[in-house]
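**Q** sequence and predicted structure below; questions after.
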Amino acid sequence: MAAALFLQACKVTEDYKRPDFNMPSAYKLPDSLVTSSMDAIPSWKDYFKDSTLLNLLDSALTYNLDLKDAIKNIQITDQLYKQSKSLYAPDIDLNLLNVTREYRSHDYYSSPSSGWYDKRGKTAPKDLYLYQSHFANTVAVDWEIDIWGKIKREKEQAKSHYLETFEAKKAVQTALVADVADAYYNLIMLDEQLQVATRNYHLRSNTLKMVELQYQAAEVTALAVQQTKNQVLKAQALIPDLKKEIAVQENALKMLTGNISLNVGKRSALSEIPADSLYKEIPLYYVQNRPDVLAAEYDLMAANAAVGVAQASRLPNLSITFEGGMDAMLPKNWFNIPGSLLGDFFGGITQPVFHKRKLKTEYEVSKLERDQSEIAFQKAVYGGITEVRNALVAVRQLSEQLTIAKEQVAVSQKAVHSAALLFTAGEATYLEVITAQSNELDSELNLASLKAELMSARIQLYRALGGGWK
């Protein structure tokens, strides 16, 4: 009973408990589902099917600079965690060839070292006589007894930071996978828009030729030629602008992959991208498996352990020190055992009393920082849920928009065909023709943009669910 009471008294810090954010029951994050929930999130190699994209992702996960930096952070915290595992062990210092020679004069209160001068048959001088002479080799052992769990909390803190860096690296990887895929599909969108702009430019150029022929036949005015030519130049100007955007996007992809000489390779067409029906109903407890959420929780664990360290630092500290070795007046007597042996033993309890409020400040600040970490954890959970819901809404609404845009393109293409036939038959004006062509260009560009937006929304949903690190 006494031992149990003593152990309870020594436990001055609280173990970590996951906070309850008072979320609606539909959005609870039950621990029992942590393992099973991840089975539904495929790896990026299974989620993405495009071979070019998979090669880009392979390169990014090998050479990306942000990911390399995250790996270095893991290696740093790994060293700190290894060091924390040995905190229970004593500090051992080996002092070799420790030479001490002290000289004094006649006004000093003591006398010369008689052994030194007697052995040499000399008389000690009045001033600057040898007072002390030591030639020593010693081993010192200093051991702190962990009464209040301070070392235990330091180990917990180091371990939590170590695991946090693992999750931070996963978070960097999920963001990287999403960014590379997003950039790739944006590049495909620009390719398709360039094809649309080039095709529309040739169509308008043919229309200009017809209008010029009609002008030569005095069937239309010079204004018709000028307005038609203006539409041709408008379509032509779009081509170099899109080529510029393609080059910029390719450079961005090279930066993401960590290989500035990378050849992006042959790209798929947006029309070849299959529909994604993977996520129709999303259990929001998936959010707990997001790397950023887990990293925030590990940070909270570390902050909770830091409170324990700060609190234990204010309590009495029990330490034991032992020093032993050989000490002689002359080096030749080092191994004159037992005559040269020495030993010291110290043990004591130190209670901090007044340190200019430093210890109390550290303790109070650590509690506030723990509260901040809990807020950050809550923000990560709520932010993850919001991102999932927003991505779901985007996927559903963009799917509807895409259906409408496809119909709009079909109508615009029919309008261009009809306008060309009517213009040839003299039943439509040049204004109707160029209007139909302008509408077709806008609708096809919009369709390509919506396809890319829908793919981006799917990618963001995949990332929001924590996909991309496996």
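**A** The structure has been received and is ready for your questions.
**Q** CA only for contacts and neighbour counts going forward, please
**A** Noted.
**Q** element containing residue 98, please.
**A** strand 91-104 (DSSP states H and E).
**Q** now do the buried residues in that strand.
**A** residue 104 (16 or more other CA atoms under 10 Å).
**Q** so what touches that strand?
**A** When contacts are defined by CA atoms under 8 Å, 6 or more residues apart in numbering, strand 91-104 is touched by residues 112, 127-143.
**Q** just the buried members of these?
**A** Taking 16+ other CA under 10 Å as the criterion, what is buried in these is 112, 129-131, 133-138, 140, 142-143.
**Q** list just the nearest of those residues to residue 9.
**A** residue 143 (21.8 Å; CA to CA).
**Q** now do stretch 162-181: everything it contacts.
**A** So stretch 162-181 is contacted by 44, 53, 56-57, 60-61, 66-67, 70-71, 73-74, 77-78, 81, 253, 256-257, 290-292, 294-296, 298-299, 456, 459-460, 463, 466-469 (CA under 8 Å, 6+ apart).
**Q** below is structure B, check it against A:
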Amino acid sequence: MIRRLPPTVLIASLFVAGCAVGPDYQRPEINLPESHRGASPENTKAPSLADSNWREVFTDPPLQSLIEEALSAGPDALLAAARLREAEALAGVSRAPLWPQGSISLNTSPTIRQPGERFTASYLGGAGISWEIDLWGRYRRASEAAKAELLASEEALHGMQASLVATVARYYFQLSTLHDTLTITERSARNQGEVLRLIKRLSAAGISSAAEERQQESALAATEASLPTLRRQIAETENALSLLLGRNPGAFRLDVPPKLALPGLIPPGLPSRLLEQRPDIRQAEARLMAANARVGEAKAMFFPSLSLTAIFGGVSTSLADVVHGRAPAVASIGPNLLQPLFAGGQIYFNREAAQARLDQAVINYRKTILNALGEVANGLVAYETSDALMETQARRVAASREAMRLADLRFRAGTTNFLEVLDTQRQLLAAETQEAQALLERRQALISIYLALGGGWQATGR
């Protein structure tokens, strides 16, 4: 016999079907400054550097090729993509309880055995349908949370892509600087070797002393001692870059030191743009949305659950009759209502834990924004000061080269001692090495500010 639901129950079910307990998400109020610290006033309203595709910022073709390889085949990129697929699957799982669930079952139960009777059992087989009506939005909130967590996974992928672009560029420029430093050191060693040969000739002629010869030998040995360290650092950087690309450790060919068109001023855009530009902020907000939905899911546990169940099949003491469809037919349909009364505080504390996680998500969201503002401010200062550093180092190199030339002429003319030559050699080597480091700092500062503004990941969606 099929039992019908009373009309009042159906009407009430339809009326509350659109209800969902718990707070709807609203973005927290954030007190953002009007402009970034260190930003140039004329660049405040200019389009942000982060709006530029990474190919427009890193224009060197070999570097672009390495970045593309890392984004497509690097282990970090593949791992993040796999995590995103997992999140997509879990979002699908969360939507399943919103739909009726069907199944086929075969059950057995013993029957009462009278004295002298054989042991018998009854069998029930058939198809069943169950559907828990989401009266209070418990499953809808769970689905909402899963969608937000999926969005967080997408933003984690974007953040990984931005970080990968920056890391490949850092290794690339670091490798270029190491090659430049190696070239400078080898050139200095050759020059010092020529001076040593001159000193030996002068010493053999009695013009120079053996002490000066030993001093130059010591200076040459000190310069040559740094060469193995530089070669080791080059190999380590190449290996790190290879692993980032998913390659076996190996060397990278750099025929020409890479050139990078460095902008004079960085347009950072408005601080409010960071909320949309930075993947980590977007990820933190997605997690906040998920935590907010979980609060509603936890609150729904306090209310009764209503489910509709139906079964159609046959029952008999003969398993063969049930299997072959000869058993008497049975059918049942009706509601099941469950109201939790006591669960040892589980429902209450589950809600309290969800609320605490929501509070943590709000704090983390605000903290992520503050960290972003700090990174942008630090990046702007680093980029500005690196420009002044490069100018100073360029003047220092020019002065050191001229001092070296004059000291060499004076020594050959016999108007100065050899200590002046040694001193100018050390100063020139230090100046040229630090000039290469200054260029690296300038490039690293550009990478840092570009990453701080949230750039780098948009290329995958274009």
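**A** Sure thing, it's come through. Please read all numbers here as calculations on a predicted model, not as lab measurements.
**Q** so what number do they get for TM-score?
**A** After superposition, the two chains reach a TM-score of 0.88 (TM-score structural alignment, normalised by the length of structure 2), with 436 aligned residues with a CA RMSD of 2.5 Å.
**Q** filter the contacts of strand 91-104 of structure 1 down to just the ones in strands.
**A** 129-143 (DSSP state E).
**Q** now do the helices in the stretch 301-450 of structure 2.
**A** Assigned helices in the stretch 301-450 of structure 2, in chain order: 319-323, 346-413, 418-452 (criterion: DSSP state H, counting those that start in this stretch).
**Q** go through the ones you listed and pick out the most buried.
**A** Most buried of those, by mean neighbour count (mean count of other CA atoms under 10 Å): helix 418-452, with a mean of 21.
**Q** so how far is it from its chain's centroid?
**A** 31 Å (CA atoms, centre = their mean, to the nearest Å).
**Q** onto which residues of structure 1 does that helix map?
**A** Under TM-score structural alignment, the match for helix 418-452 of structure 2 in structure 1 covers residues 430-464.
**Q** how big is the offset of that stretch relative to structure 2?
**A** Relative to the matching residues in structure 2, stretch 430-464 of structure 1 has an average distance of 0.6 Å after the fit, by mean CA distance after the TM-score superposition for structure 1.
**Q** and for stretch 368-386 of structure 1?
**A** With mean CA distance after the TM-score superposition for structure 1, stretch 368-386 of structure 1 averages 0.9 Å from its match.
**Q** what lies in contact with that stretch?
**A** By CA under 8 Å, 6+ apart, stretch 368-386 of structure 1 touches 19, 21, 284, 287-288, 290, 292-293, 296-297, 299-300, 303-304, 307, 464-465.
**Q** ok, of these, which come out buried?
**A** 284, 287-288, 290, 292-293, 296-297, 299-300, 303-304, 307, 464-465.
**Q** relative to residue 106 of structure 1, which of the residues you listed is nearest.
**A** For these, with residue 106 of structure 1 as the reference and CA to CA as the criterion, the closest is residue 307, at 56.8 Å.
**Q** quick one on the thing from earlier: any chance of the helices of the stretch 301-450 of structure 2 in JSON lines, with distance to residue 96 of structure 2 too?
**A** Shown next, in JSON lines, are these (distance: least, CA to CA, whole Å):
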{"stretch": "helix 319-323", "distance to residue 96 of structure 2": "30"}
{"stretch": "helix 346-413", "distance to residue 96 of structure 2": "22"}
{"stretch": "helix 418-452", "distance to residue 96 of structure 2": "39"}
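**Q** on that earlier part again, okay if I get the buried ones among the contacts of strand 91-104 of structure 1 as TSV plus distance to residue 379 of structure 1?
**A** Shown next, in TSV, are those (distance: CA to CA, whole Å):
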residue	distance to residue 379 of structure 1
112	74
129	73
130	71
131	69
133	66
134	64
135	63
136	60
137	58
138	55
140	50
142	44
143	42
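**Q** assess the claim that residue 209 of structure 2 and residue 203 are in contact.
**A** Yes: contact criterion CA atoms under 8 Å: residue 209 of structure 2 and residue 203 qualify, at 5.5 Å.
**Q** alignment lookup: residue 221 of structure 2 to structure 1.
**A** Looks like residue 221 of structure 2 aligns to residue 233 there (TM-score structural alignment).
**Q** which residue lines up with residue 346 of structure 2 in structure 1?
**A** Under the alignment (TM-score structural alignment), residue 346 of structure 2 maps onto residue 358.
**Q** who touches residue 304 of structure 1 in this structure?
**A** 15, 16, 157, 367, 370.
**Q** and the third one, what pairs with it in structure 2?
**A** Under the alignment (TM-score structural alignment), residue 157 of structure 1 pairs with residue 145 of structure 2.
**Q** quick one: contacts for its match?
**A** Residue 145 of structure 2 neighbours (CA under 8 Å, 6+ apart): 289, 290, 291, 292, 293, 294.
**Q** now residue 152 of structure 1
**A** Applying CA under 8 Å, 6+ apart, the residues contacting residue 152 of structure 1 are residue 146.
**Q** next, the angle helix 430-464 makes with the host helix or strand of it.
**A** Using DSSP H and E, residue 152 of structure 1 maps to helix 150-216. Put simply, helix 150-216 of structure 1 runs at 170 degrees to helix 430-464, going by axes from the mean of the first three to the mean of the last three CA atoms, to 10 degrees.
**Q** how big's the offset between helix 150-216 of structure 1 and structure 2?
**A** Using mean CA distance after the TM-score superposition for structure 1, the mean distance for helix 150-216 of structure 1 is 0.7 Å.
**Q** show me what residue 80 of structure 2 aligns to in structure 1.
**A** Under the alignment (TM-score structural alignment), residue 80 of structure 2 pairs with residue 70 in structure 1.
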